[in-house]
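Q: build the 3D model from these lines:
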Amino acid sequence: MAAVVLSTVFVLLAALVSKTGAWSVSCSNPYSQCYGQLQTCPANCAQWCEVDCTTCNVQCACDKPGAVCQDPRFIGGDGVMFYFHGEKDKDFCIVSDPALHINAHFIGKRGSGMTRDFTWVQSLGIMFGSRTLYIGAQTVGTWDNHVDALSLSFDGQPLLLPPRVNATLEFPDAGLQIVRVEGKNAVTVEVKGSFKLEAHVVPITKQESRIHNYDITAENCFAHLELNFQFFNLSTEVNGILGQTYVPGYKSPVKVGVPMPIMGGDESYVSSALFQTDCAVSKFGATPSGQTIRQAASASCGNARSGGLVCRR
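A: As a prediction, the model looks like this:
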């Protein structure tokens, strides 16, 4: 295994769950001054955070570029935060490029007196070349951290990944590697030279339901995916809800600075099924221009005092 550079190491260890439901995490790099020291995830990302082994600060994975979390809230490659609500029981293309297409299936429910659905990403349909990969959260009544609610399949065949940290599945002919980062409900998925993502299955907690009036019951905790993407060789034609934010010079149409900037244009991103590439902005299978773009420069994001999220390069 290649040596890791300390300045770039971000380590997630789901070590303990407190009575409040927050995870405790620590840095596993033995050369860090905070090696092994447990820290509690902040309240705004109680179920998924990371320790920067250089600064020893705890960071919310959902506040980094490439994040798709919550209702669902996106952090674009340009560092701008926005929401895209879509509709429950529909599929939307979040990335579409000549060699890569990613659809997300939304689940949700209509809140009392509301004109839109509360929605969350339940699964991904990923297409690269002629291969297909499914990552999904199983339907769960009452959440149990000791039960694995993650589903995986590759080219239509279910995958069984042992329930232990660092359990690995590799498919060299496809350049695909899947690794558990926790014993259950969390994996990293990488297609060499294309993308890497970390996926966590999480429930809607009682506290979240109370704060946002989700009215979640014991019959369905709406287990869903929280995600963070890195892309390595996108073309300048890339589109999709998230994908378009990586194009150089992209200007976000959302109103930056408000607590809930919303990306509209739902009809442009709807796909007819999870493994269909027929959304209006689809680029999959097109002849690329030959120009590629790398992962956007990293941005540091945090909650603004006046509400919303502020990201700076």
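Q: C-alpha from now on. contacts and neighbour counts both.
A: Fine.
Q: helices of the stretch 151-300 of the chain, start to end?
A: Using DSSP state H, counting those that start in this stretch, the helices of the stretch 151-300 of the chain run over residues 206-212, 266-269.
Q: out of those helices, nearest to Pro172?
A: Pro172 lies closest to helix 266-269 among the helices of the stretch 151-300 of the chain, at 31.6 Å (C-alpha to C-alpha).
Q: which residues are contacting stretch 77-86?
A: 64-66, 71-76, 92, 106, 117-119, 242-243, 245-246, 250, 252, 254, 256, 260-264, 266, 295-299, 301, 309-313 (C-alpha atoms under 8 Å, 6 or more residues apart in numbering).
Q: circling back: can you lay out the helices of the stretch 151-300 of the chain as a markdown table showing mean neighbour count and distance to Val80?
A: As requested, the helices of the stretch 151-300 of the chain are arranged in a markdown table below (neighbours: other C-alpha atoms under 10 Å; distance: least, C-alpha to C-alpha, whole Å):
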| stretch | mean neighbour count | distance to Val80 |
| --- | --- | --- |
| helix 206-212 | 12 | 23 |
| helix 266-269 | 16 | 19 |
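Q: return the subset of the contacts of stretch 77-86 lying in strands.
A: 73-75, 92, 106, 117-119, 301, 309-312 (DSSP state E).
Q: can you select the buried ones among these for me in ChimeraX?
A: Selecting only the buried entries of the ones in strands among the contacts of stretch 77-86 in ChimeraX, with 16 or more other C-alpha atoms under 10 Å as the criterion:
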select :73,74,75,92,106,117,118,119,301,309,310,311
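Q: before we go on, could you also do this sequence so I can check it against the first one:
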Amino acid sequence: MASSRKSMGVSILILLIIVQVAAAGDKSKSESGGSDKSGCKKVSCRHKEFKECHGQVHSCPAACPRTCKVDCGQCKPVCECDRPGAVCDDPRFIGGDGITFYFHGQKDRDFCLVSDTNLHINGHFIGKRGDGMKRDFTWVQSIGLLLDDHKLFIGAKKVAQWDDAIDQLAIAFDGEPVFLPNIEDAQWTSAASTFTITRSGRTNEIVVEAVNKFKITAKVVPIGKEESKIHNYGITDDDCFAHLDLSFRFYSLSGAVNGVLGQTYADNYKSRAKMGVKMPVLGGEREFLSSGLFATDCAAAQFKSTGRIIMEGGVDHHEELECKSSMNGRGIVCKK
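A: Got it, this is the predicted structure:
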């Protein structure tokens, strides 16, 4: 009997140890960016200068359960797509004035998003025509950015079946593909230190910064089956319409800046979108239509080129990209 009790005691002790180890494992995963019971992503402030907030773990809000970031100043999780300067979804813009509007454009065309004297950003739209629709469902697949004498391409590759673990970003600077290892915080800086590109996640998320000019967050996202069903997009298994969710912050725009998004930062701008409706739509397709991803010929263009921008040999969204894994599969290199 004593032997039986001793054996039972040992079993209980082993069970308690196993439970404690499992609990410690769950805590570690949570603090390193796992998910809570509702499936919402765990995020934390990673900037050490915010001492009171640094390292605190938060759950993403229900509105963006997998894509939020922590605003370290306010020490709370926020949806990047709900902040001024956001361009997300089909595509939904939040202007510099804080007003939300939609600009549908047309699939397979390029539109001027921002145009200022030394900065110009075009977006390439992809999409499909819904049944019985008079317009296309559209998303921003890539952007072409001109800053002074430099050009930057950021794009989402065409994907059939989505996998979060596979990087689907294509990046090129001044006509040369940019390689970033699939490691969070991996960083690339241009030789002239004009641009810095940093991975904000292991795959599909980057932050692009130009000192005293702008900060751009770009994330490749797919159209999921549930989302397609809700909005009647009609997405099929051969293309999940991977596209970019974008967030722009500008630091030195002029009062004459223009473009679909840029005009909302201009002096004396008044929104032309019809307010008080479910989807306030802004027109102006002809005003903002460009002949190419790096063209500055839209009617709203303000960009003054020096004529030294490298326009040849870059990654072009009209061409197929051949992409291979590198460094033992920890990154992606793309070429035409």
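Q: just want the most central residue of structure 1.
A: Leu227 (1.2 Å; C-alpha atoms, centre = their mean).
Q: nearest to Pro158 of structure 1 among the ones in strands among the contacts of stretch 77-86 of structure 1?
A: Out of those, the member with the shortest distance to Pro158 of structure 1 (by C-alpha to C-alpha) is Phe106, at 21.0 Å.
Q: contacts only, for the aligned partner of the closest one in structure 2.
A: Counting by TM-score structural alignment, Phe106 of structure 1 lines up with Phe125 in structure 2. Applying C-alpha under 8 Å, 6+ apart, we find Phe125 of structure 2 in contact with Gly105, Gln106, Lys107, Asp108, Arg109, Asp110, Phe111, Thr138, Trp139, Val140, Gln141, Ser142.
Q: mind checking how far the closest residue to Phe125 of structure 2 other than its chain neighbours is from His231 of structure 2?
A: Closest residue to Phe125 of structure 2 apart from its sequence neighbours, by C-alpha to C-alpha, 6 or more residues apart in numbering: Val140 at 4.6 Å. Remark: distance between Val140 of structure 2 and His231 of structure 2 (C-alpha to C-alpha, to the nearest Å) = 17 Å.
Q: compare the helices of the stretch 151-300 of structure 1 and give me the one nearest Gln37 of structure 1.
A: Across these, closest to Gln37 of structure 1 is helix 206-212 (C-alpha to C-alpha), at 27.0 Å.
Q: all strands of the stretch 201-336 of structure 2, in order?
A: 205-210, 214-221, 243-250, 289-290, 322-326, 331-335 (DSSP state E, counting those that start in this stretch).
Q: let's have those strands in CSV, adding distance to Ala22 of structure 2.
A: What follows is the strands of the stretch 201-336 of structure 2, written out as CSV (distance: least, C-alpha to C-alpha, whole Å):
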stretch, distance to Ala22 of structure 2
strand 205-210, 31
strand 214-221, 33
strand 243-250, 36
strand 289-290, 56
strand 322-326, 35
strand 331-335, 32
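Q: nearest to Ser305 of structure 2, out of those strands?
A: The nearest among those, by C-alpha to C-alpha, is strand 289-290 at 15.7 Å.
Q: superpose on structure 1 and give me the mean offset of that closest one.
A: By mean C-alpha distance after the TM-score superposition for structure 1, the fitted strand 289-290 of structure 2 averages 0.4 Å away from its aligned residues in structure 1.
Q: alignment lookup: Asn233 of structure 1 to structure 2.
A: Checking TM-score structural alignment: Asn233 of structure 1 goes with Ser252.
Q: what sits against the residue lying closest to its match once chain neighbours are set aside?
A: Of all residues not flanking Ser252 of structure 2 in the chain, Lys213 sits nearest, at 5.6 Å (C-alpha to C-alpha, 6+ apart). Neighbouring residues of Lys213 of structure 2 by C-alpha under 8 Å, 6+ apart: Phe250, Tyr251, Ser252, Leu253.
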